[in-house]
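Trainee: curious how this folds, go ahead:
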Amino acid sequence: MSKETILFNRPFMTGKELDYIAQAKFGNMLAGDGPFTKQCHRWLESHTGCNKALLTHSCTAALEMAALLLDIQPGDEVILPSFTFVSTANAFVLRGAVPVFVDIRPDTLNLDERLIEAAITSRTKAIVPVHYAGVACEMDTILAIAHKHGLAVVEDAAQGVMSTYKGRALGSLGDLGAFSFHETKNVISGEGGALLANNPAMGLRAEIIREKGTDRSRFFRGEVDKYTWQEVGSSFLPGEMTAAFLWAQLEEAQSITNRRLAIWEHYHGALAELELQGLLRRPIVPENCQHNAHMYYVLLAPGIERQVVLDKLKSHAIYAVFHYVPLHSSPGGVRYGRVHGSMEITDGYSERLLRLPLWLGLTNEQQDRVVDVLGDALAALAT
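Mentor: Next comes the predicted model:
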């Protein structure tokens, strides 16, 4: 009898997506900034408290907009973790900036705020904290450092929709924030993202940059009699069908989060014994952080070969995955960036991290099977 396959990810649909897409089609509005886009903007502004939210075709696009808004120039430096997706660095490298990689905290795997100040030079323009697994960075400290040195803060909150830091939504704490609605995230539109501007002046410029450098949005609000090219920009808008799909998800964002948290907590309880045995380490979430159950990862004990564990899970039709190859050790990172200080935690943890299947519809029985196979694999390797 063949084993039931447990995928790593399965995109969730609320049931209203196709209806809303049809409404967009029959409303004869398929380009960007139609009624569904506006509803998404209002929801994001209301739920995060940001000054202005703008949908983009990806989180990458939102980060690229952030680099334009900050007038990043060749030779400028941007401080960020190496343990992140390439878009975090690439958005600034496209403007000629140098990403300066610093190490991560051993508890949350977030940018280690204690290492930031020593990495600042006269060329530093911004700090880009990445909220790994939807768990907030230590934002009070980061914001204080930025204020002291006159730096901008861009939150890469790609994984952070519905997460908070001391009660405040991720993406709303820095000057700018970026969300992802990629199909692997909690709230999805296939591809998609959003830029959050927390400074009114940046919000007005963001509209222009997003609309190919024109003041088209002001024209449609009746604020100017025609729209013209104002500054450098590009086409960062998603189509209205993407926004329609996203609206169906945002309506259910709290329910989605609650259900994912229940799955996360089941893993957390089921894996406690393996942690007590010293075979792995479970995620650590600080008390002042409310996460969104974006992922459940474990750190395998030192000396356990991760690929052997992945192969064992796969042989049981369970698809777990590793995560980032640190940017500083990649060809692009070596070419475009530089390292400040030791990368001991980044290098060590990136080789030990394993992400388990987590998606709406995953049952307790399926989770228990994942944990059982994982436990058997670890026990065999530890003897």
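Trainee: contacts and neighbour counts: CA atoms only from here.
Mentor: OK.
Trainee: middle-most residue in this protein, spatially?
Mentor: Residue closest to the average C-alpha location in the chain (CA atoms, centre = their mean): Ala158, at 1.9 Å.
Trainee: one more to put side by side:
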Amino acid sequence: MKIPFNRPYLTGNEEHYVNQAISSGKISGNGMFTQKCQNFFEKNYAFKKTLLTTSCTDALEMCAILLDIAPGDEVIMPAYTFVSTANAFVMRGAQIVFCDSMYNHPNVDAEAIEVLLTPKTKAIVVVHYAGVACDMDKIMGIAQKHGLFVVEDAAQAVNAFYKGRPLGGIGHLGTFSFHETKNISSGEGGMLVVNDERFLERAEIIWEKGTNRTAFFRGEIDKYGWIDIGSSFLPSDITAAFLFAQLECMEELQGKRRILWNTYHQEFEGKENAFKLLEIPAYADHNFHIYYVCCDSQKHRDYTLGRLRKNGTHAVFHYQGLHDSPFYKDKYRGRELVNSDFYSNTLLRLPLFYELSVPEVQNICSFVLNEG
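Mentor: A predicted model of the protein is given here:
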């Protein structure tokens, strides 16, 4: 493809920091660069505690363990999301209760949550799609009223905000992804954010295979042992070294994405006869992670995808609603999810990465609009 959907960008220090990690003699988890990355987020976003993980999936699985999710528990989440959001809780035996998206954005419809609550509901998982905040005041209000936990799946939302508050730092727990398609990348990688003090100590134990090994290395105890369930959620310090080089350039990376995102939006504004453009709520300061349009039908989207590919541009559709997935469709007993189905059938993601140029974006738009 002449224009790929994504191309990972190197800032220049990745190799230097990886070599530095190797030279330090410690390349396993929780080394020097792991601490640097965690300190970066705790200092810049005032997160209570952060723990790097091998993926956002791992961070979500840690959330399910921390919340003691068990068979019989119900967890509410959007149907329009990646499988990891649900899988982490299904693996603990939870019954997933899918909520519809908003009419004007793929985020979960906060107004539709409360009617889904039952005595079995234990948690609400929200997904900040495209780095755009969900209505967190409404969602946290529902959780407080009914004694529920809130997990923020902020996989796409590094350096994005809700009313000035960083996403991932509002719910009881938050998770991030550093997959190569994200704004800030380590190839694969993720992070757990602990905002509720009740989970601070246990999160570290679960992170270290169910042991108090980290406390031992800090000199707080004279030996460590197996005291809880857990797994090997720590990434290598080589992965953390790569990530730290990206974090140092976060503002530059996001600034270029802002230019490209705004170019897309300027090209499409006023030409919405066959497309539905995304809406950014006033409470959300997003991070320019995704630019998408919604076509007027699945047939129109498929035609547009084919047209772009013939022109050498790799565009993609996104999630297929989990309620209609081969794994879950026979288990789903809820109501029709009209908006989720709409996004599954019509949403078209366009290339957006650091090395993409403004003229290339303009050319992509002309082909989408049948002008090229």
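Trainee: tell me how the two chains score on TM-score.
Mentor: Aligned and superposed, the two chains score 0.98 in TM-score terms (TM-score structural alignment, normalised by the length of the second structure); 372 aligned residues with a CA RMSD of 1.3 Å.
Trainee: tell me how far the aligned residue in the second structure for the residue nearest to the centre of the first structure lies from Cys56 of the second structure.
Mentor: Using TM-score structural alignment, the equivalent of Ala158 of the first structure in the second structure is Ala155. Using CA to CA, to the nearest Å, Ala155 of the second structure is found at 6 Å from Cys56 of the second structure.
Trainee: name the residues contacting each of the two.
Mentor: Counting by CA atoms under 8 Å, 6 or more residues apart in numbering, the contacts common to Ala155 of the second structure and Cys56 are Thr175, Phe176, Ser177, Phe178, Gly190.
Trainee: check the residues you listed and tell me the two furthest apart.
Mentor: Checked with CA to CA, those reach their widest spread between Thr175 and Phe178, with 10.3 Å between them.
Trainee: more neighbours: the two, which one.
Mentor: Taking other CA atoms under 10 Å, Thr175 of the second structure and Phe178 do not tie; Thr175 has more neighbours (34 against 25).
Trainee: distance-wise, check the more buried one relative to Arg335 of the second structure.
Mentor: 28 Å.
Trainee: can you check Ile259 of the second structure too?
Mentor: Separation of Ile259 of the second structure from Arg335 of the second structure (CA to CA): 40 Å.
Trainee: quick one, which of these two is more surrounded?
Mentor: It is Ile259, of Ile259 of the second structure and Arg335, that has more neighbours when counted by other CA under 10 Å, with 15 against 9.
Trainee: quick one: map the more buried one onto the first structure.
Mentor: Mapped onto the first structure by TM-score structural alignment, Ile259 of the second structure lines up with Ala262.
Trainee: cool, Phe33 of the second structure as well?
Mentor: In the first structure, the residue matched to Phe33 of the second structure (TM-score structural alignment) is Phe36.
Trainee: list the contacts for that match?
Mentor: So Phe36 of the first structure contacts Ala24, Glu240, Ala243, Ala244, Trp247 (CA under 8 Å, 6+ apart).
Trainee: if we use 7 Å, what do you get?
Mentor: Phe36 of the first structure is in contact with Glu240, Ala243, Ala244, Trp247, counting by CA atoms under 7 Å, 6 or more residues apart in numbering.
Trainee: do Tyr343 of the second structure as well
Mentor: By CA under 7 Å, 6+ apart, the neighbours of Tyr343 of the second structure are Pro106.
Trainee: and with 10 Å instead?
Mentor: Taking CA atoms under 10 Å, 6 or more residues apart in numbering as the contact definition, Tyr343 of the second structure lies against 80, 101, 103, 105-106, 293-295, 297-298, 317-321.
Trainee: buried ones in the longest strand anywhere in the second structure?
Mentor: Counting by DSSP state E, the longest strand found in the second structure is strand 121-127. Using 16 or more other CA atoms under 10 Å as the test for burial, strand 121-127 of the second structure gives Thr121, Lys122, Ala123, Ile124, Val125, Val126, Val127.
Trainee: the second one maps to what in the first structure?
Mentor: If I follow you right, that is Lys122 of the second structure. Under the alignment (TM-score structural alignment), Lys122 of the second structure pairs with Lys125 of the first structure.
Trainee: with adjacent residues omitted, what lies nearest to its match?
Mentor: The shortest distance from Lys125 of the first structure to any non-neighbouring residue, by CA to CA, 6 or more residues apart in numbering, is to Leu151 (5.4 Å).
Trainee: tally up the residues packed near that neighbour, please.
Mentor: Counted with other CA under 10 Å, residues neighbouring Leu151 of the first structure total 19.
Trainee: mind listing the strands for the second structure?
Mentor: For the second structure, the strands defined by DSSP E occupy 49-53, 74-78, 95-99, 121-127, 149-153, 161-162, 165-166, 173-177, 190-194, 275-277, 284-285, 291-295, 347-350.
Trainee: for the last one, which outside residues touch it?
Mentor: Think strand 347-350 of the second structure. The list of residues contacting strand 347-350 of the second structure from outside it, by CA under 10 Å, 6+ apart, reads 4-6, 106, 261, 264, 275-278, 290-298, 301-302, 304-305, 308, 313-319, 361, 364-365, 368.
Trainee: relative to the first structure, what is the average displacement of the longest strand of the second structure?
Mentor: Overlaying the first structure shows strand 121-127 of the second structure at a mean distance of 0.4 Å from the equivalent residues (mean CA distance after the TM-score superposition for the first structure).
Trainee: any idea how far that strand is from the chain center?
Mentor: With CA atoms, centre = their mean, to the nearest Å as the basis, strand 121-127 of the second structure stands 15 Å off its chain's centre.
Trainee: and if you look at stretch 326-333 of the first structure?
Mentor: Mean-position distance between stretch 326-333 of the first structure and its chain equals 19 Å (CA atoms, centre = their mean).
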